[in-house]
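K.L.:
Curious how this folds, go ahead:
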Amino acid sequence: MINFKTIREGERAAVWNMNGKVKYIDGPKRLWLFRETFENLINYSAEADQYLAVRFQNGDIKHMHGPAAVWLDPVLHAKIEIKPLIPINANEAVVIYQRTNKQEVNRKILQGPAQYMPDPDEWLHRFSWHGADPNNPKQKKPSTLAFTKLRVIPDQMYFDVQDVRTADDALLTVQLMIFFEIIDIERMLDQTHDPVADFINAVTADIIDFAANRPFEKFKQDTDKLNNLEAYNNLIARTKRIGYQVNKVVYRGYEANPKLQAMHDHAIETRTALQLEAETEQQAQELADLKLTREADREKQQRALEQKRTEHDQLMKQLAHQQLIKQNQAEHKQKMEFEQESNTLEQKHLHEKNVERANYLKLMKEMQIDLTQYLVAQYQNPDRLIRIDGTGNDHPQLHLHD
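P.N.:
Presented below is the predicted three-dimensional model:
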């Protein structure tokens, strides 16, 4: 049989002759086939976040990290698969097992961030732990959590310890929240296959011990102690043994059977009503005390304000009086200074006048003028006349004539 085949550029084909011998031809090429079998080959390519799993006809397996490309050779290869690299975040780790020979297996731990390509003789540890039941989230069910990437950051879980019996046979469900983190992965792998189951068993034992020694009322009074790690000796010891550390346990409350819960709710309502009544009365008393205190403060402030106003008025009057005194003193001083200055001027003027008259009289005396006659002639009419009359035996009489 004769036919023609075209191999395009970028393609590869295998051509089998009638004797079963194969040859590989890369395109572009035009083939003339005579009694030959033509087969297009598939090119498998992996990107940077992928790898190629090549299985050979002899059973060997080879993994090739991307980017890479391999033509499927029907003579050499049985199968080629493109698989994604396993991304590992910074807060994750994977446990890897590697077969060194037919009887020995090594274990190693790879922490992120990384992109992991397993070797053909490697496989990942698969964890299978207790987890929340999808149908009843309050219940923990075995093998619910199945994963290969282990979180190595602090984590938390909710857990309800059921059928907890107090000293007076009250049946309770205690609700908790546990905060924990893994410290030693190797120890965890060696000591336990399910850390969550260990947490559940240990904390259940602690809660049962806590409630068994207390009546229901005492249990309610001591629930604050369930927020302290001292109440969880079994949990602390077990987590330390399996490579974990419990950072905190939070008590979230409790649930009781309907009858006990109804009695408890009624007691709470009664206690709350009494407490509200007491608080209302206390608030009324405090309001009355506040009113009296405010009125007393207001009266005190008013008296203080009136006293300040009186003191201010007195101070203003005193300042006005002092100002008036200063003004009178200034006016008196000014008047005295004016009078003194006037007297000084008048005395000076009189002195000058007397000096002038003395010089005048002196000049007249030098001119040989009788000053007595001059003065008598000048003052013929005296301002005042004094006359004394009297006889020998009679008392003299004084007469004044202006």
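K.L.:
contacts, neighbours, all on C-alpha from now
P.N.:
Will do.
K.L.:
is it true that Leu33 lies in a strand?
P.N.:
Yes - under DSSP: H, G, I helix; E, B strand; the rest coil, Leu33 falls within a strand.
K.L.:
so Ile61 touches Leu76, yeah?
P.N.:
No - in this structure Ile61 lies outside contact range of Leu76 using CA atoms under 8 Å: 11.4 Å.
K.L.:
Please identify which of those two sits among more neighbours.
P.N.:
Remark: of Ile61 and Leu76, Ile61 carries more neighbours, 17 against 12, as counted by other CA atoms under 10 Å.
K.L.:
so who does the more buried one touch?
P.N.:
Residues counted as contacts of Ile61 (CA atoms under 8 Å, 6 or more residues apart in numbering) are 53-55, 120.
K.L.:
Make TSV out of these and add neighbour count.
P.N.:
Formatted as TSV, the contacts of Ile61 follow (neighbours: other CA atoms under 10 Å):
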residue	neighbour count
Ala53	20
Val54	23
Arg55	18
Pro120	15
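K.L.:
wait, isn't Ile82 in contact with Ala48?
P.N.:
No - at 11.6 Å, Ile82 does not count as touching Ala48 under the criterion of CA under 8 Å.
K.L.:
Pick out whichever of the two has more residues nearby.
P.N.:
Counted by other CA under 10 Å, Ile82 and Ala48 do not tie: Ile82 has more neighbours, with 17 against 11.
K.L.:
would you say the more buried one is within a strand?
P.N.:
Yes - counting by three-state DSSP, Ile82 is part of a strand.
K.L.:
what's the spacing between it and Gly131?
P.N.:
33 Å (CA to CA, to the nearest Å).
K.L.:
do the same with Gln307
P.N.:
Taking CA to CA, one finds Gln307 at 79 Å from Gly131.
K.L.:
Can you show me the helices along the stretch 201-350 of the chain?
P.N.:
216-221, 233-241, 258-366 (DSSP state H, counting those that start in this stretch).
K.L.:
With respect to burial, which of the ones you listed scores highest?
P.N.:
helix 233-241 (a mean of 18; mean count of other CA atoms under 10 Å).
K.L.:
how close does the nearest residue to Lys108 once chain neighbours are set aside get to Asp119?
P.N.:
Residue nearest to Lys108 in three dimensions, not counting chain neighbours: Ile96, with 5.3 Å by CA to CA, 6 or more residues apart in numbering. Distance, Ile96 to Asp119, using CA to CA: 10 Å.
K.L.:
more neighbours, these two?
P.N.:
Neighbour count, other CA under 10 Å: between Ile96 and Asp119, Ile96 has more, with 17 against 13.
K.L.:
Could you also give me the structure for this second sequence? I'd like to compare it with the first:
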Amino acid sequence: MGYKTIRAGQKALIFNELGEGRVVKGPRRIWLQRTETFQLLKVHIASQAQYLEVRDKEGRVTNHSGPCQMYLNPLEHDSIVTRDAMRLTADEMLVVYKQEDDKIERRLLYGPAMFVPSAHEWLHEFQWHGVDSKDKTRWIPNDHTFRKLSAIPGQMYYNVRDVRTNDDVVMRVKLMLFYELSEPEVMLNITHDPIADFINAVCSDVIAFASQLSYAEFHKQTSFLSKKETYPQLCQRAKRIGYDITQVVYRGYHASENTQHLQDAAIETRTQRRINTEIEGEKAKLASFKLNKELSRTAKRQEIQTAKSEHRQEVEKRMQSVEIEKEQRRHAAQLLRDAKDREELMKLEAEAKRQELGFLFQLKELGVDLTHYLVNQNPTKISEELQIVKEE
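P.N.:
Okay, here's the model as predicted:
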């Protein structure tokens, strides 16, 4: 009994002695009778990224997108819960189911989006193999539960255990798978756990591949484990459930301790041989390099000597040519001098003959017997001079 104050933004529920209640909204100041009870209502608030899930007394559920607020009225509501809206990035999607009457529809909601389910909608919850937190190559059934389905390419590590060759060597093959969801509707209709399908298919392919080879042959042909053609069952199964296997990467293998010890010893031996071969090859290359350099230097020296010899011969040849030219010029000069001397001599002789002939003509004019005179002077020249006189 007394006054009660209801502040602004508050609501209160007042019950009388008959159990009847009424809601009073503030700001207000009320008088309570002795038989009346007073109860402030709890307010529930949802932001822009939230919604209120309201369940009434009849069991009906409604969702109210934020921003909003609602008071929990015990006369009408059974519960009010604030829940976060589902945020989707551009590479995520949701599988949404909706019931209308007796019909249930399914749709895919692609991001980016903010999803608030209606009262008749619910989300598909996936439960796949999950990777072990302590071993990324070990997968645990039904360990990964989620609602957002990734649309971007994914990858997984997996070790295929108990792989046996045809000579009974048991080993563990390490792989890495790259896959991409291409048809979500097909995946939803065909499988409930694609990872399990991948594991089963890749195990079958690897076991089939190794069973046809001996341990030594397997070691030589491990490069084929990085080719998609080696995994026909994996590729077919992935295509059937709406996925594409983009690549398979072989990461190595691990055999038993004894086999691994023998393999390590063989690898060490081969490595040592390869190192020795490389060392010998480097030595041979060095020797060949030295020989080539020595041959090159010898050839250079020969070229230099040849060039010097040719230069010396050329100099000597030029000197001989110069000497020959000098000798030719001297000879030509001597010939010229001899020719000039002969010409002068002939001129002198001709002048002497003309003088002698003039003298003879003078004697002839004086009445001297030239024949008698000439015979007395030089009997050997009589005939010649007589001939000259006659010609004159």
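K.L.:
what TM-score do we get after superposing?
P.N.:
TM-score for the superposed chains, counting by TM-score structural alignment, normalised by the length of structure 2: 0.74, backed by 320 aligned residues with a CA RMSD of 2.9 Å.
K.L.:
ok so, going back, so for Met188 of structure 1, which of the helices of the stretch 201-350 of structure 1 sits nearest?
P.N.:
For Met188 of structure 1, the closest of those is helix 233-241, at 8.2 Å, according to CA to CA.
K.L.:
Can you name every helix or strand that that closest one contacts?
P.N.:
helix 195-212, strand 244-256 (3 or more CA pairs under 8 Å, 6 or more residues apart in numbering; DSSP states H and E).
K.L.:
Contacts for the last one next, please.
P.N.:
Residues from elsewhere that reach strand 244-256 of structure 1 (CA under 8 Å, 6+ apart): 170-184, 188, 223-224, 226-229, 235-236, 239, 261.
K.L.:
Now do the buried residues in it.
P.N.:
Across strand 244-256 of structure 1, burial judged by 16 or more other CA atoms under 10 Å covers 244-246, 249-251, 254, 256.
K.L.:
What of the longest one?
P.N.:
Of the residues in helix 195-212 of structure 1, those buried by neighbour count under the rule 16+ other CA under 10 Å are 195-200, 202-212.
K.L.:
what does stretch 208-220 of structure 2 correspond to over in structure 1?
P.N.:
Using TM-score structural alignment, stretch 208-220 of structure 2 lines up with residues 209-221 of structure 1.
K.L.:
The matching stretch spans what distance, first to last residue?
P.N.:
Length of stretch 209-221 of structure 1, first residue to last, CA to CA: 16 Å.
K.L.:
what's it in contact with?
P.N.:
164-170, 231.
K.L.:
Just the buried residues from these, in PyMOL please.
P.N.:
Applying 16+ other CA under 10 Å to the contacts of stretch 209-221 of structure 1, the buried members can be selected in PyMOL as follows:
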select buried, resi 164+165+166+170+231
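K.L.:
From the contacts of stretch 209-221 of structure 1, which land in strands?
P.N.:
164-165 (DSSP state E).
K.L.:
okay if I get the contacts of stretch 209-221 of structure 1 as TSV plus distance to Pro87 of structure 1?
P.N.:
Shown next, in TSV, are the contacts of stretch 209-221 of structure 1 (distance: CA to CA, whole Å):
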residue	distance to Pro87 of structure 1
Val164	43
Arg165	47
Thr166	49
Ala167	52
Asp168	55
Asp169	52
Ala170	51
Ala231	40
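K.L.:
Tell me the one of the contacts of stretch 209-221 of structure 1 nearest Glu92 of structure 1?
P.N.:
Nearest to Glu92 of structure 1 among these: Ala231, at 31.1 Å, using CA to CA.
K.L.:
Report the contact partners of the closest one.
P.N.:
206, 210, 225.
K.L.:
residue in structure 1 matching Glu325 of structure 2?
P.N.:
In structure 1, no residue is paired with Glu325 of structure 2 according to TM-score structural alignment.
K.L.:
And for the alignment partner in structure 2 of Gln139 of structure 1, the neighbour number?
P.N.:
In structure 2, Gln139 of structure 1 lines up with Arg138, judged by TM-score structural alignment. Other residues lying near Arg138 of structure 2 total 15 when counted by other CA under 10 Å.
K.L.:
Sort out which of the contacts of strand 244-256 of structure 1 are buried, if you could.
P.N.:
Buried among the contacts of strand 244-256 of structure 1 (16+ other CA under 10 Å): 170-183, 188, 223, 226-227, 235-236, 239.
K.L.:
Just those residues: which are in strands?
P.N.:
Using DSSP E, these in strands are 171-182.
K.L.:
Distance to His125 of structure 1 for the residues you listed - can I get that in a markdown table?
P.N.:
Output for these, formatted as a markdown table (distance: CA to CA, whole Å):
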| residue | distance to His125 of structure 1 |
| --- | --- |
| Leu171 | 41 |
| Leu172 | 39 |
| Thr173 | 35 |
| Val174 | 34 |
| Gln175 | 32 |
| Leu176 | 30 |
| Met177 | 28 |
| Ile178 | 25 |
| Phe179 | 25 |
| Phe180 | 22 |
| Glu181 | 19 |
| Ile182 | 17 |
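K.L.:
Mind telling me the two of these farthest from one another?
P.N.:
The most widely separated members of those are Leu171 and Ile182, with 33.5 Å between them, by CA to CA.
K.L.:
before we move on, back to that, pick the one among the ones in strands among the buried ones among the contacts of strand 244-256 of structure 1 closest to Glu11 of structure 1.
P.N.:
So of these, ranked by how close each gets to Glu11 of structure 1 (CA to CA), first place is Ile182, at 52.7 Å.
K.L.:
Over to the match of Gln139 of structure 1. Which of the three states is it?
P.N.:
Secondary structure, three-state DSSP: Arg138 of structure 2 is strand.
K.L.:
So it is in contact with Asp132, correct?
P.N.:
Yes - assessed by CA under 8 Å, Arg138 of structure 2 is found in contact with Asp132 at 5.5 Å.
K.L.:
For Lys5 of structure 1, which three-state class applies?
P.N.:
strand.
K.L.:
Now for the spatially closest residue to it that is not a sequence neighbour, how many residues are close by?
P.N.:
Spatial nearest neighbour of Lys5 of structure 1, chain neighbours left out: Leu31 (5.1 Å); criterion: CA to CA, 6+ apart. Residue neighbour count, defined by other CA under 10 Å, stands at 14 for Leu31 of structure 1.
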